[in-house]
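K.L.:
no sequence for this one, just the structure:
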C-alpha cells in the first residue's frame, strides 16, 4: 500500500492485535471524527482519539485520569478473565498515577533525565554505537548473502544496552528482558503469555533492586533506592519494580521502533537521505519527521474521563477506557496539511508532534531517545552510506502490536547493490 491509500473502516472498529496496516486504518478512522469507538481484544469497548488538535487537548484535560480506579468496566467486573491488557491499567507506577501521587513518583525519577545528565551520556552512546557498527559489519560479512537484520543487530541492542547500563542491570539479562518486554507489549500475545512475561520481568527487576540495595553503585536504580522526597517518602518495593519495568520497556522499545522507522523512511526517500548526508539538513530533522510521520507508539492505553467528555463530535462517557493514537495524529492533514502522509525532512511546521505524549505524562525519556536515535542514524550512515533494504517495504512483517508501530524485521545490505523498494 502507498502512503496515499486508506482502509475503509466501520465503527466500532476492532483493533488488529497483529498491528497490520496501521496507517491505512488510521486514515479511515480520522474520516469518522476526532474520537471513535473501538473494540479491544476480549470484546472490550473503548475509544481512540485520532486527530492531532483534539488529542493534544485530551492529553492535557484535567478531567481525564490515568488511575484505573476510574476504569468503570474494571470495577464492575465486566472485563474477561485474564484480559491481556489488564497490566496496562493496573500496574502501579507513574503511568497509572494522577495528581500528587504522580508528581511524587515522577519527581523521584526526573533528576536522572535532566538535559545536562542526558548530554553527559553522549560519549558512552557514541562508544556503544561504534561497537555495534563493528559487530554489524562482521555479521553481514559472515552472512552468505551479505544480508543482516538491522533491527536485531543494531536498532535493538543500542537503546537496550544504554537503558540497562543506566539502571545498573547486568548485561546477561538484556536478551531475556527484551523477550519479556516484547511479550508484554505485543497485543498478539496470549493472556497467559503476557501475564507470565510480566511476572518474570518483575522477578528479574526485583532481584536487580535487591542487588543494588546490597551493593549500591552509581546507577539509577541505586539512586532511586536512596532517593526520598523532602518529607522522607521513598519508592515502595512495588513502585520501584514497576518504575524499573516501565523504564526498561519504554527506554528501549520506543527507540528500537524509532531507529527502524527512520531507516525505512530514508531508504524509500533517497533524495532526502542525500540532503542529510550532504549536511544540508540535520539528523535531528530526520528524527523529528520520523516521530511525526511514523511514530514508534501507535494506540497507547489507557486514560479515563472522570466525567463525560466531548472530543470533537463524540461524547466519551465517564470511566470509558481511551487510547491515544499517536500514529493517527502524526498524519492528520488538519494539523500538517494535505501532504501529511508524506515523509519530508524539510517540512516547516509550528505544530509539535505528539509522539512522546503531552501534558503531565509527557515522556521523561524523550531527550535520551532523541540523543540516542540522532547519534545512531548519523554514525550508521557515516559508516554505511550505501545501506539499502534487502526486501521491499511491502514485504516487511508488522511488529505484532497495535501499541508499538514498526516492522518486525529490517533486513539490509550495508554496501549497496540492487535496492529493494
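P.N.:
Arrived safely, thanks for sending. The model shown is predicted, which means the values in this text are computed figures rather than measured ones.

K.L.:
C-alpha from now on. contacts and neighbour counts both.
P.N.:
OK.

K.L.:
which stretches in the stretch 1-150 of the chain count as helices?
P.N.:
Secondary structure of the stretch 1-150 of the chain (DSSP state H, counting those that start in this stretch): helices at 22-30, 52-59, 72-75, 86-90, 99-110, 115-120, 122-142, 150.

K.L.:
another structure for you, compare them:
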C-alpha cells in the first residue's frame, strides 16, 4: 500500500544498498513483462552487475546470477524453456491427479498421527501437509529419489531466504553442487520419464550448458515447491481466520477454484521477482514514467495483485466471492507466464477440500497475526502453521 501510494513504480533500495524500481501497477507490470526491450539477463543488461558493482556476497545475487528460463532473454528464454514444457503439458498435469489425491490422503493420515502424538494436540500444518505435498509432487516431476529428498530439501529451503550470511550461502552452494553431482550421475546411468532426464538429453545435444543444466534443476525444485506451499498455506490460514468464508467453501457455495484464485490475488506466492532491465531507455506512455537503460526493475506482484483500481477499495481484504479474483498477475503474464501454474492450481483443488473434509474442526493454535512470515523478499509464506485438528474445548 505504501509503495502503491508513490505511483505505478517507485524507487527503492534493496538489501546491500542496491537501487531499483519497485513496479506495483498491474497494467505497467503486464506491459513490462511482454516488452521486447525488457530483459531478465543481468549478465547482458545490468551495468552494475557487469561492471562488478554488485558484490559477490549480495544476499539477492543468486536471483540474477543463475542461468535459467527465469533469467533468460530473447532466444535463450525459448531455448531454456523448451525442455521443461512437456512436463507441464495439460494432459500430463491432469494425469497426476490420482497420484496427488493418494499422496494427499497419505499425508493427512500422517498429520493425524503427528497430532495424536503431540501432548497438546498442536501440529505444524506446513511441515506435514502444505509444504510436504508440493515437495513430493515436484520431486516426482524432477525424478529425485526418495533417499535424496532430505538433503535437497534442506538446501532448497535456503534458496528463498534473503538474510543468509556470506558463509552460510557459500556452504549451501557447495552442498548443492555435491547433491546435484550425485543426482546427475544417477540419472545418467538410469534415465527415466522425468525432468532431470529430459534436461540431461538437452545438455548432451548441446542445447543447455552444464551451468544451465544444474541451475534449471534447482529452479524447478524451488519454483515448484515454495510457491505452491505458500499458496496452500495462505489459503488455509485465511479460511481459518474468516469462518464465514470457510463455510462458503466447505458448503460448496463457492468453488475451491475460486478460493485458490482469491488466495493467489490476496497473497501472491512470489511477492517480488528479481529482476528485469530495459535494454534501452524506455518510456511508458500510460504512466508517463521513463526507465533508463540498465535500471533494475523489481516486479512487485504482492502490490500489483491488490491494486484498488482493479479490485476496488477493499482490495486488501480476503474475499472468495470477489468477482475480480481471477484478474491477478500472480503467475506472471505473456511468454513469462509460470509453466507450473496449472499444476499448482490442481494441487490446491485436491489438497484444500481433502483437508477440510477430513478435519472439519481444524483451527489455528495461535492468532493469525502471530504467524511468522518466511524471512524473504521473494517467497510469501509462513515459517510454521500450528493447528489443532479438532476444536479446543477449553
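P.N.:
Okay, I see it. Everything numeric in this text was worked out from a predicted model, so none of it was measured.

K.L.:
superposed, what's their TM-score?
P.N.:
For this chain pair, the superposition-based TM-score is 0.95 by TM-score structural alignment, normalised by the length of the second structure; 391 aligned residues with a Cα RMSD of 1.8 Å.

K.L.:
ok, back up a step: to residue 160 of the first structure, which of the helices of the stretch 1-150 of the first structure lies closest?
P.N.:
Checking the helices of the stretch 1-150 of the first structure against residue 160 of the first structure by Cα to Cα gives helix 122-142 as the closest, at 10.8 Å.

K.L.:
which residue is the nearest non-sequential neighbour of the spatially most central residue of the first structure?
P.N.:
Geometric centre of the first structure, nearest residue: residue 254, 3.2 Å, by Cα atoms, centre = their mean. In this structure, residue 254 of the first structure finds its nearest non-sequential neighbour in residue 296, 5.6 Å apart by Cα to Cα, 6 or more residues apart in numbering.

K.L.:
so which helix or strand takes in residue 275 of the second structure?
P.N.:
strand 272-278 (DSSP states H and E).

K.L.:
what's the matching range in the second structure for the lengthiest helix in the first structure?
P.N.:
Determined from DSSP state H, the single longest helix within the first structure is helix 237-267. Mapped onto the second structure using TM-score structural alignment, helix 237-267 of the first structure covers residues 210-240.

K.L.:
give me the mean deviation of the matching stretch from the first structure.
P.N.:
Superposed on the first structure, stretch 210-240 of the second structure shows a mean distance to its aligned partners of 0.8 Å (mean Cα distance after the TM-score superposition for the first structure).

K.L.:
re earlier: need the counterpart of the residue nearest to residue 254 of the first structure in the second structure.
P.N.:
Per TM-score structural alignment, residue 296 of the first structure is aligned with residue 269.

K.L.:
isn't that match right up against residue 381?
P.N.:
Yes: at 7.0 Å, residue 269 of the second structure counts as touching residue 381 under the criterion of Cα atoms under 8 Å.

K.L.:
quick one: the helices in the stretch 151-300 of the first structure?
P.N.:
According to DSSP H, counting those that start in this stretch, the helices that the stretch 151-300 of the first structure contains are 157-167, 174-185, 191-214, 220-226, 237-267, 270-278, 283-293.

K.L.:
of these, which is nearest residue 73 of the first structure?
P.N.:
Comparison of the helices of the stretch 151-300 of the first structure against residue 73 of the first structure by Cα to Cα identifies helix 191-214 as nearest, at 18.0 Å.

K.L.:
which residues in the second structure does the closest one align to?
P.N.:
So helix 191-214 of the first structure sits over residues 166-189 in the second structure, by TM-score structural alignment.

K.L.:
hmm, who's touching that stretch?
P.N.:
57, 59, 144, 148, 151-152, 155, 158, 196-197, 200, 214 (Cα atoms under 8 Å, 6 or more residues apart in numbering).

K.L.:
let's see 7 Å
P.N.:
For stretch 166-189 of the second structure, contacts defined as Cα atoms under 7 Å, 6 or more residues apart in numbering pick out 57, 152, 155, 197.

K.L.:
which of those residues count as buried?
P.N.:
Among the contacts of stretch 166-189 of the second structure, those classed as buried by 16 or more other Cα atoms under 10 Å are 152, 155, 197.

K.L.:
how far away is the last one from residue 117 of the second structure?
P.N.:
Just to be clear, that refers to residue 197 of the second structure. Distance, residue 197 of the second structure to residue 117 of the second structure, using Cα to Cα, to the nearest Å: 40 Å.

K.L.:
and the equivalent of residue 371 of the second structure over in the first structure, how many neighbours?
P.N.:
In the first structure, residue 371 of the second structure lines up with residue 396, judged by TM-score structural alignment. For residue 396 of the first structure, the neighbour count with other Cα atoms under 10 Å is 14.

K.L.:
try the one 10 residues further on
P.N.:
Around residue 406 of the first structure there are 30 other residues, counting by other Cα under 10 Å.

K.L.:
ok, now the one 3 residues further on?
P.N.:
Burial of residue 409 of the first structure is recorded as 16 neighbouring residues (other Cα under 10 Å).

K.L.:
sorry, back to before: possible to save the contacts of stretch 166-189 of the second structure as a markdown table with distance to residue 209 of the second structure?
P.N.:
Shown next, in a markdown table, are those (distance: Cα to Cα, whole Å):
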| residue | distance to residue 209 of the second structure |
| --- | --- |
| 57 | 24 |
| 152 | 22 |
| 155 | 22 |
| 197 | 15 |
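
K.L.:
what's the closest of the residues you listed to residue 354 of the second structure?
P.N.:
Set against residue 354 of the second structure, the nearest of these by Cα to Cα is residue 152 (27.4 Å).

K.L.:
aligned partner of that closest one in the first structure?
P.N.:
Under TM-score structural alignment, residue 152 of the second structure pairs with residue 177 in the first structure.

K.L.:
relative to residue 158 of the first structure, how far out is the spatially closest residue to that match that is not a sequence neighbour?
P.N.:
Of all residues not flanking residue 177 of the first structure in the chain, residue 201 sits nearest, at 6.7 Å (Cα to Cα, 6+ apart). According to Cα to Cα, residue 201 of the first structure and residue 158 of the first structure sit 20 Å apart.
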